[in-house]
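[1] this one's sequence-less:
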């Protein structure tokens, strides 16, 4: 799970797609802004085929309008409930949530927040993972990841330095060749070049073995068990297969094979200082597509009223795999992670988690579906519920 920045070259016009990758002394490259990915039905054969061929796919309307509004409210309920003095009406306080250098929020119980469980439980997201792995929804095991944020451009300086130019793959082919996991994010807002977006190298998963060899050669001493691998900025995969910026609509999910080379980019323009209160409207119902499955065109974003600002980009990360791949020891560790409100990596069948906060938030309120997705029993659920009651008494 990563939310990474590609540094903008100061001398390049804002409307140009050429960037410097790798920070100072980086390599100039360009993004494909001309081709939009089709928005596909989550449970369709077309979505699975696109993922298999290109290493990623865009799933249309994983969250419906009601689910999307709920997700946005849950984001701010979490933010303002962290005892960090964060106020939605005061963007100067937002940085206190403490995202890491990749823009990801792991702390303060983010991985077990209502927001994350709301997205994990979305029927259309479950439909995709169930159809992809060929198992029932009750047999899926979810990751315990957090969410990623990108602040309005006016606030960037107060958020500290974010990682730049880190194209990467989330799987080490030396120890894990072939397909192991599929990752996703669900976007709470429209994403395009004006907001910051996901950038993918289409088809790079098909060259994962070679990418791994070159990445390990560039970073001698990297353990075979380390799954996160940086791709050198001058690697041939970044020129042989042009990186593509992925536009998506609010409520869409983007899924990708963990072998696929990807990163994210900050806004390519500075023309939209605030996100609009209402997502852009096109006069069509959400889920309307063209003949090729792509979204029908929408008008440009309008500036956001200054009295109701929001993040430019918010994405909730979720990966799922068959529960049968997790050992009893891993399931026990996952129970501890829920009790301690911890976030973990995108590998559902492992239990590599961030340390619990010094001041533990209450465990989440999990129903039958959520317990299934966590890999926990009804007895585990009773234990978690008792701990929650004690923490909130």
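    Thanks, I have the structure now. All values derive from a computational prediction rather than experimental measurement.

[2] contacts and neighbour counts: CA atoms only from here.
    Fine.

[3] quick one, helices of the stretch 51-200 of the chain?
    According to DSSP state H, counting those that start in this stretch, the stretch 51-200 of the chain carries its helices in the segments 65-80, 114-120, 123-133.

[4] what's in contact with the helix or strand hosting residue 337?
    Here residue 337 sits within helix 328-339, counting by DSSP states H and E. Residues outside helix 328-339 that contact it (CA atoms under 8 Å, 6 or more residues apart in numbering) are 112, 343-344, 349-351, 353, 362-364, 374-376, 380, 384, 387.

[5] about what we covered before: among the helices of the stretch 51-200 of the chain, show me which one is buried the most.
    helix 114-120 (a mean of 22; mean count of other CA atoms under 10 Å).

[6] which neighbouring elements make contact with that one?
    In this structure, helix 114-120 packs against helix 65-80, strand 313-317, with contacts taken as 3 or more CA pairs under 8 Å, 6 or more residues apart in numbering; DSSP states H and E.

[7] so which residues make contact with that helix?
    By CA under 8 Å, 6+ apart, helix 114-120 touches 63, 71, 74-75, 78, 110, 125-126, 142, 145-147, 186, 316-318, 364, 370.

[8] stretch 62-72 now?
    Contacts for stretch 62-72 (CA under 8 Å, 6+ apart): 42, 115, 118-119, 122-125, 186, 188, 250-253.

[9] and the strands in the stretch 51-200 of the chain?
    Ranges of strands within the stretch 51-200 of the chain are 56-59, 104-105, 140-142, 147-150, 168-169, 182-187, 197-200, based on DSSP state E, counting those that start in this stretch.

[10] would a markdown table of those strands with mean neighbour count be doable?
    What follows is the strands of the stretch 51-200 of the chain, written out as a markdown table (neighbours: other CA atoms under 10 Å):
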| stretch | mean neighbour count |
| --- | --- |
| strand 56-59 | 28 |
| strand 104-105 | 24 |
| strand 140-142 | 26 |
| strand 147-150 | 24 |
| strand 168-169 | 26 |
| strand 182-187 | 25 |
| strand 197-200 | 25 |
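
[11] this is the comparison structure:
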């Protein structure tokens, strides 16, 4: 499933697409689930979103999100060379067609280009994933990147006063362009998964006016997995809290795990559709190991798959001094 070409693209471009991660039947089933879930919001309200991202309402604990985690595990196992992984409890994305009048089309200069990594993290820390329950072409709700920008991340963090790059624009985009980074939209077939380096400059991109697939929605489940051996007791405690309280986490699965903020309804009222019970798939032993509720056997010789040439051979590096320097500014 994850090929040598995928690995080469991750290393050189910072992004790749893995097809056929989910079946068409699974995609249709999960789309139907989300449509029914949306009907539970009162008076036609729409969940609070950021460029189609939904980070509240227990959305990352709904049945489709857990099913996606379990079915993408084999891809991340190939990426890292170990089956002993921890998963994020990440966001979902549902984007309405702008043709229906509820969303904006893409406009020149309208972007949310950012990196998933901050100044205190050095070099590679994670590969993030987005599983597409509906296909997308370049002019649909899709994913845009600056190819190769991940290779300039450390240099960029040493030359900018942004310690957390949650919005990159203007001169900073020109900085990446001057280093040969090409901006492009990444299409993905239904059931496919886009993987990207957390250092990559990227964003969700809105549909373009006049697109070929008029009326196409966006349904995406985000997932990120890294080796369980990276996690500290503190990381595992945060993950347990997220699991037990049906909270979402940021994308970091096992190294610097953080809870995401809960989102209220647009009118700021309490959320009546928040998940009360975890679905059955989330209560399996496999699911519990993926989020650190059940431990892996560290005595197992497969703990880091010593025979696999692509096994994880390092722990992520940190530079707290660089982080402190930015805070002092």
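    That came through, no problem. Worth saying up front: this structure is predicted, and the values here are computed from it rather than measured.

[12] that older thread, how about the strands of the stretch 51-200 of structure 1, which one is nearest residue 322 of structure 1?
    Closest to residue 322 of structure 1 of the strands of the stretch 51-200 of structure 1 is strand 140-142 (CA to CA; 4.8 Å).

[13] show me which of the contacts of helix 328-339 of structure 1 are buried.
    112, 343-344, 349-351, 353, 362-364, 374-376, 380, 384, 387 (16 or more other CA atoms under 10 Å).

[14] any idea which of the residues you listed is closest to residue 178 of structure 1?
    Relative to residue 178 of structure 1, and with distances defined as CA to CA, the nearest of these is residue 349, at 16.4 Å.

[15] what residues are up against that closest one?
    Residue 349 of structure 1 touches 141, 321, 323, 325, 326, 327, 330, counting by CA under 8 Å, 6+ apart.

[16] and residue 320 of structure 1? What does it align with in structure 2?
    Alignment note: residue 320 of structure 1 maps to residue 225 in structure 2; criterion TM-score structural alignment.

[17] meant to ask about residue 185 of structure 1
    In structure 2, residue 185 of structure 1 lands on residue 130 (TM-score structural alignment).

[18] which residues touch its match?
    By CA under 8 Å, 6+ apart, the residues touching residue 130 of structure 2 are 193, 194, 195, 220, 221, 222, 223.

[19] just the buried residues of the residues you listed.
    Among the contacts of residue 130 of structure 2, those that count as buried by neighbour count (16+ other CA under 10 Å) are 193, 194, 195, 220, 221, 222, 223.

[20] counterpart of residue 63 of structure 2 in structure 1?
    Checking TM-score structural alignment: residue 63 of structure 2 goes with residue 114.

[21] and the gap between that match and residue 273 of structure 1?
    Using CA to CA, to the nearest Å, one obtains 29 Å as the distance from residue 114 of structure 1 to residue 273 of structure 1.

[22] burial check on residue 272 of structure 1, number of neighbours?
    Other residues near residue 272 of structure 1 number 18, with proximity taken as other CA atoms under 10 Å.

[23] cool, and residue 216 of structure 2?
    Residue 216 of structure 2 - counted by other CA under 10 Å - has 19 other residues nearby.

[24] in contact with it, which residues?
    Residue 216 of structure 2 sits in contact with 96, 97, 140, where contact means CA under 8 Å, 6+ apart.

[25] could those residues go into a markdown table alongside neighbour count and distance to residue 317 of structure 2?
    Converted to a markdown table, those look like this (neighbours: other CA atoms under 10 Å; distance: CA to CA, whole Å):
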| residue | neighbour count | distance to residue 317 of structure 2 |
| --- | --- | --- |
| 96 | 18 | 39 |
| 97 | 21 | 41 |
| 140 | 28 | 37 |
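
[26] closest to residue 117 of structure 2 out of those residues?
    Distances from residue 117 of structure 2 to the contacts of residue 216 of structure 2, taken by CA to CA, are shortest for residue 140, at 26.0 Å.

[27] so the closest one versus residue 102 of structure 2, what's the distance?
    With CA to CA as the criterion, residue 140 of structure 2 and residue 102 of structure 2 are 15 Å apart.

[28] repeat for residue 5 of structure 2
    Residue 5 of structure 2 is 39 Å from residue 102 of structure 2, by CA to CA.

[29] cool, and residue 63 of structure 2?
    Per CA to CA, residue 63 of structure 2 is found 27 Å from residue 102 of structure 2.

[30] for residue 231 of structure 2, same thing?
    Per CA to CA, residue 231 of structure 2 is found 41 Å from residue 102 of structure 2.

[31] between those two, which is the more surrounded one?
    Taking neighbours as other CA under 10 Å, residue 231 of structure 2 and residue 102 compare with residue 231 leading, 18 against 11.

[32] name the nearest residue to the more buried one, sequence neighbours excluded.
    Nearest non-adjacent residue to residue 231 of structure 2, counting by CA to CA, 6 or more residues apart in numbering: residue 254, 4.5 Å away.

[33] and the contacts of stretch 62-72 of structure 1, which two are the farthest apart?
    Farthest pair in these, by CA to CA: 42 and 115, 20.5 Å.

[34] mind listing what the nearest residue to the match of residue 320 of structure 1 once chain neighbours are set aside touches?
    Leaving aside its chain neighbours, residue 225 of structure 2 sits nearest to residue 87 (4.4 Å; criterion: CA to CA, 6+ apart). By CA under 8 Å, 6+ apart, the contact list for residue 87 of structure 2 reads 69, 223, 224, 225, 226, 253, 254, 290, 291.
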